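1. Sequence and computational prediction follow.
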Amino acid sequence: MDPLDQLDDAAAAAAFRRLVRHLRHRADAQNVDLMGLAGFCRNCLSEWVEDAAGLDRDAARGIVYGEPYAAWKARQPEATPAQLARMAESQRRNP
């Protein structure tokens, strides 16, 4: 059995909230860079919240971003070709 499955739900929820708050604080860490490095980003977390909680996409994104997604996105710079290439390579390694 995976030890993660033995983690108390309250502890898992606290860790998830801490991760989300950290990502809210680190708006300089662009989604494209997160995808390029780790194969997931804030949008992925939003989709996981959407699936787990039965929320619509906008509500789930509001939880993860702490504001409307469009407002956050408007402040982000355009992704460079190098960032997009790294992201594409990283995504190929996802299950």
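-> On my side now, so go ahead. Source: prediction; values computed, not measured.

2. going forward, measure contacts and count neighbours with C-alpha atoms only.
-> Noted.

3. Now do A12: how many residues are near it, please.
-> Using other Cα atoms under 10 Å, A12 is surrounded by 14 other residues.

4. That one: helix or strand, and which one exactly?
-> Using DSSP states H and E, A12 maps to helix 9-25.

5. can you list contacts of that helix?
-> With contacts defined as Cα atoms under 8 Å, 6 or more residues apart in numbering, helix 9-25 is touched by A29, R42, V64, Y65, G66.

6. other SSEs contacting the helix or strand hosting the third one?
-> Using DSSP H and E, V64 sits within helix 57-65. For helix 57-65, the helices and strands in contact under the criterion 3 or more Cα pairs under 8 Å, 6 or more residues apart in numbering; DSSP states H and E are helix 9-25, helix 42-53, helix 69-74.

7. okay, now the one to match up with it:
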Amino acid sequence: MDDQTRTELEAAVFRRLVEHLRGRTDVQNIDMMNLAGFCRNCLSNWYKDAANEKGLDLEKADAREIVYGMPYDDWKSKYQTEATAEQKASFEKNKPQH
């Protein structure tokens, strides 16, 4: 497989992942962090980092809007719930180091 095709496939997979996450508003970021070690915020941070490495000035809020499909504060007010004590304890125990 050539590099251009690989890049196009990776981009398509990323877009599909983002669309999937936008549709699964029932899945909280803390649950993703506890189970997989990353969440929507991580994806947006990685997106911002990649843009910055290419010399593009992408703000954190703009990267989050790309991933969430809306401003982050709007998503939080519509979909984010208060983390339970169990979720918080699990997060503290398994906190990713990235």
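-> On my side now, so go ahead. Computed from a predicted structure; not experimentally measured.

8. TM value for the aligned chains?
-> Comparison of the two superposed chains (TM-score structural alignment, normalised by the length of structure 1) gives a TM-score of 0.86, and 89 aligned residues with a Cα RMSD of 1.7 Å.

9. Give the buried subset of the contacts of helix 9-25 of structure 1 as a ChimeraX selection command.
-> In ChimeraX, this line selects whichever of these come out buried by 16 or more other Cα atoms under 10 Å:
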select :42,64,65
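
10. need the contact list for the most centrally placed residue in structure 2.
-> Ranked by distance to the mean C-alpha position of structure 2 (Cα atoms, centre = their mean), the top residue is R40 at 1.9 Å. R40 of structure 2 sits next to L21, N29, R64, V67, Y68 when contact means Cα under 8 Å, 6+ apart.

11. quick one: the residue mapped onto the fourth one from structure 1 from A14 of structure 1, how far?
-> Aligning on TM-score structural alignment places V67 of structure 2 opposite V64 in structure 1. For V64 of structure 1, the distance to A14 of structure 1 under the criterion Cα to Cα, to the nearest Å works out to 14 Å.

12. Please apply the same query to A60 of structure 1.
-> Distance, A60 of structure 1 to A14 of structure 1, using Cα to Cα: 17 Å.

13. Between the two, which has more neighbouring residues?
-> Under the criterion of other Cα under 10 Å, the comparison of A60 of structure 1 against A14 puts A60 first, with 24 against 11.

14. surely the more buried one meets S46?
-> Yes: between A60 of structure 1 and S46 there is a contact under Cα atoms under 8 Å: 5.1 Å.

15. any common contacting residues for those two?
-> By Cα under 8 Å, 6+ apart, no residue touches both A60 of structure 1 and S46.
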